[in-house]
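J.: Using only what follows, build the 3D model:
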Amino acid sequence: RSSLQKSNQSNTYKVYSGESSEYMGYQAQANYYGFLTSAQHPNARFQRLLTARTQDDLAEYIPTFQAKRYPYSKRYGPVNKADSILKLFQSSANQPSEQVIVIIDPDNWILKDISPWVKQVAPGHALGEAAWFYGSSAVTSLWKEVCLQNCDWPLDLVGVPYLVHREDLKKIAPWFRKYIMIMKEREETDPSFAKKYEVLFHIQMGWGTEMFGYIFAAAHVGIKHEVVWGIQIRDVSPRPQTPKDEKAFAMIHMGRAWFPRDYEPGKQWWHTEGRAFRNFGAQVWCKCNWTASDIIPWPIPEGTDFQSRHTLYLLHESRMYFGEIPKKTKFRQTGPNGYHSAMG
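T.: Take a look at the predicted model:
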């Protein structure tokens, strides 16, 4: 095991799935900048898994594997994650050689070296952050409805980041997409299916289906995922209280940013949206806003909380490093109706 741990630290491949839209563009810049500036192992590798008919302009400086669009992704974009991972393994020229693959989301931004977690991965033993639905028996009920194999497997209710051995992910990949499609087809043919889980059991069968798909695929092939806490911290999670607490997190899962209410210059960026989170301060940035790529509040005032500080820092510094993202091109549009538009 010790030799495996040693080799894992230098054989890590970090990937996430995305499209060419403006919404994904600034996330791609910040995500890669975080990787470059967070003291990862020198042999660690990073790649964006792009769903598109061809490489986009950001591929000129962001390492990118491009896969053609799976038809259903026009109706459910998150299936891109499963589809692009499967196509990565199906490509003889692009199959990863690294032992450990770290699957993140576009809005998982790396802050520090993740080797302490990587070295815990072994064949048959993966890691994943505790999902927001951790502890829900409803996910097991859902599994019993759709499972094709290993139906009594105790589910590991994890979300990104997933840290998994290459050979294990190769087994998981085809079933990841398969289980997403099983659930989506059930949703479309039986409206009561999704309603039951969303209304009665309070798990989100909309955007969250891909999370269940990964868990079910891992169960199908019998890959254990150790549930861990604290690899990442969400934008709406409680704030770290000490420098030691801050150093514990390797990633942020960003979404919003706040300034102290008494910071007078910050009032120019105050949002009316997001009042449910006003306990964090005055909201000044949100990825939900179509201006998120253009209006990046700066400078960051003293007293800004941990998550907001890192979110705005990576947004600002990555833009300074990589430059502006071209708009109104064949790759992306802009404005309230074009913010999420991507190349087909």
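J.: use CA for all of it now, contacts and neighbours both
T.: Will do.
J.: Now do the helix or strand residue 181 falls within: everything it contacts.
T.: Element membership of residue 181 [criterion: DSSP states H and E] is helix 166-189. For helix 166-189, the surrounding residues in contact (C-alpha atoms under 8 Å, 6 or more residues apart in numbering) are 79, 82-83, 85-86, 89, 96-101, 123-124, 146, 193-194, 209-210, 212-214, 216-218, 220-221, 223.
J.: ok, how many other residues are close to residue 62?
T.: With neighbours defined by other C-alpha atoms under 10 Å, the count for residue 62 comes to 18.
J.: returning to what we had before: go through the helix holding residue 181 and flag the buried ones.
T.: Neighbour counts over helix 166-189 (16 or more other C-alpha atoms under 10 Å) mark 166, 168-181, 183-184, 187 as buried.
J.: Here is the second sequence; please produce its structure so I can put it next to the first one:
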Amino acid sequence: MHVVFSAECNHLFDWHSVALFHSFARVQQHGNVTRLLACAPHELAKYPKTALEMGPTFVHRNMRDDPLVDEKGYPSYNKPYSVMVWLAANSISEDYILMMDADMIMRNTIDPVSLGAARGRVVSAEYTYLVGTESGFAERFIAKSLIPRLAQVGGFHIFHREDLRKIAPLWLEYTKRVRAFAHQDLETFFHESMHIPADTPKETVAVRKKQSMWHSEMYGYVFAAAEVGVTHRVRRDVMLYPGYEPFMGRGPAILHYGSDYTVETHFYFNKMMHTELRLETCPKFLFGAPETVDWSALRKRDALCIEHLNTMNSAFCGFYRRIGCSQIPAKCSDEGLARMTDMISRSREVMERHALH
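T.: So this is what the prediction gives:
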């Protein structure tokens, strides 16, 4: 299996990428990993060498601001575009491709076939908020006969290589169409593509409207998949947001840190608080994490948060050491790294308690 993830050449995506590369190596995932890096020529000219060379990388045009699309400022076009041009430019030997978001890390190795992937069948996470698959919204874009094929999925996808080759260009095209409709008639788009209870406060509705625009790429995917004719094996047990309770008590294979969380009352994580974090400048930065834990009383939800923080810090330490930072955090010493590894192991032991298999 080949793991790919879409990123841009900026500080936020750089530290995401450091962590994902680290987690791929840590779990000893069979196969290869490639960062699909959206980077315009003027961006690439000033992009740090240490960031460019942190792991296997395929560089392509940045659809955030490119004449290939009809607008500026929507970077999610890069997701379908990146795999489309990557597949066209490379001879990929692996049968299966796992597409992750940059703000994800791997906890366990992933076997695509055992999870249900096959030619014509994609494995994905359940995303029930894509209500436009059932509201009539989809019929604005695809034939009514294709509606039964729609799935409320997102997060990660495990494709057969040849399925993805067919889906990617349609994914990009449908994303364009959905975005164009949203710009043309935002109110209809919002009410048909997102469920908002009638008693929702006005300020919350305004936030939800902005969020709904980001879902265009996800609808682009499900419409493209329906047209190609693939089915989906929808999984609730593979991916989880740190801060959420694990499905049936089982630890996920993928952690998606797209939401903020608090662990042990005063350790707060929010990735958007660190958009300017530049690891290549050796800032000696690590995330705050609990040092003393009552493992016998620890909830599984909190165990996953502690594992996430220590995995991120271990990745940062490894990067600081690899690029030769003259000063690194004291916790990045051999002893400190051993401590992080122990915290990860203890957290995983908590996850194994009374898990339903």
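J.: Fetch the TM-score of the aligned pair.
T.: Here the TM-score for the pair of chains, by TM-score structural alignment, normalised by the length of structure 1, is 0.75; 286 aligned residues with a C-alpha RMSD of 2.8 Å.
J.: picking up where we left off before, quick one: buried ones out of the contacts of helix 166-189 of structure 1?
T.: Using 16+ other C-alpha under 10 Å as the burial test, the contacts of helix 166-189 of structure 1 include 79, 82-83, 85-86, 89, 96, 98-101, 123, 193-194, 209-210, 212-214, 216-218, 220-221, 223 as buried.
J.: Which ones among those lie within strands?
T.: Counting by DSSP state E, those place 100, 101 in strands.
J.: Of the buried ones among the contacts of helix 166-189 of structure 1, which belong to helices?
T.: Cross-referencing those against helices under DSSP state H gives 79, 82-83, 85-86, 89, 193-194, 209-210, 212-214, 216-218, 220-221.
J.: can you pull out the strands in structure 1?
T.: For structure 1, strands defined by DSSP E occupy the ranges 12-18, 45-51, 64-67, 100-103, 108-110, 125-130, 158-165, 224-228, 232-234, 251-253, 256-259, 282-286.
J.: And the fourth one, what does it pack against?
T.: Just to be clear, that refers to strand 100-103 of structure 1. strand 12-18, strand 158-165, helix 166-189 (3 or more C-alpha pairs under 8 Å, 6 or more residues apart in numbering; DSSP states H and E).
J.: For residue 160 of structure 1, which residues are in contact?
T.: Taking C-alpha under 8 Å, 6+ apart, one finds 103, 104, 105, 128, 129, 131 in contact with residue 160 of structure 1.
J.: Now check structure 2 for the residue matching it.
T.: Using TM-score structural alignment as the criterion, residue 160 of structure 1 maps onto residue 155 of structure 2.
J.: ok, now residue 98 of structure 1?
T.: Using TM-score structural alignment, residue 98 of structure 1 lines up with residue 94 in structure 2.
J.: what's the answer for residue 189 of structure 1, then?
T.: For residue 189 of structure 1, the aligned position in structure 2 is residue 184, judged by TM-score structural alignment.
J.: quick one: that match from residue 190 of structure 2, how far?
T.: Residue 184 of structure 2 is 12 Å from residue 190 of structure 2, where distance means C-alpha to C-alpha, to the nearest Å.
J.: Repeat that for residue 124 of structure 2.
T.: Taken as C-alpha to C-alpha, the span from residue 124 of structure 2 to residue 190 of structure 2 is 24 Å.
J.: if you count what's nearby, which of the two comes out ahead?
T.: Legend: neighbour count by other C-alpha under 10 Å for residue 124 of structure 2 and residue 190, higher for residue 124 (27 against 21).
J.: Apart from its chain neighbours, what residue comes closest to that one?
T.: In space, and not counting its chain neighbours, residue 124 of structure 2 is closest to residue 157: 4.7 Å by C-alpha to C-alpha, 6 or more residues apart in numbering.
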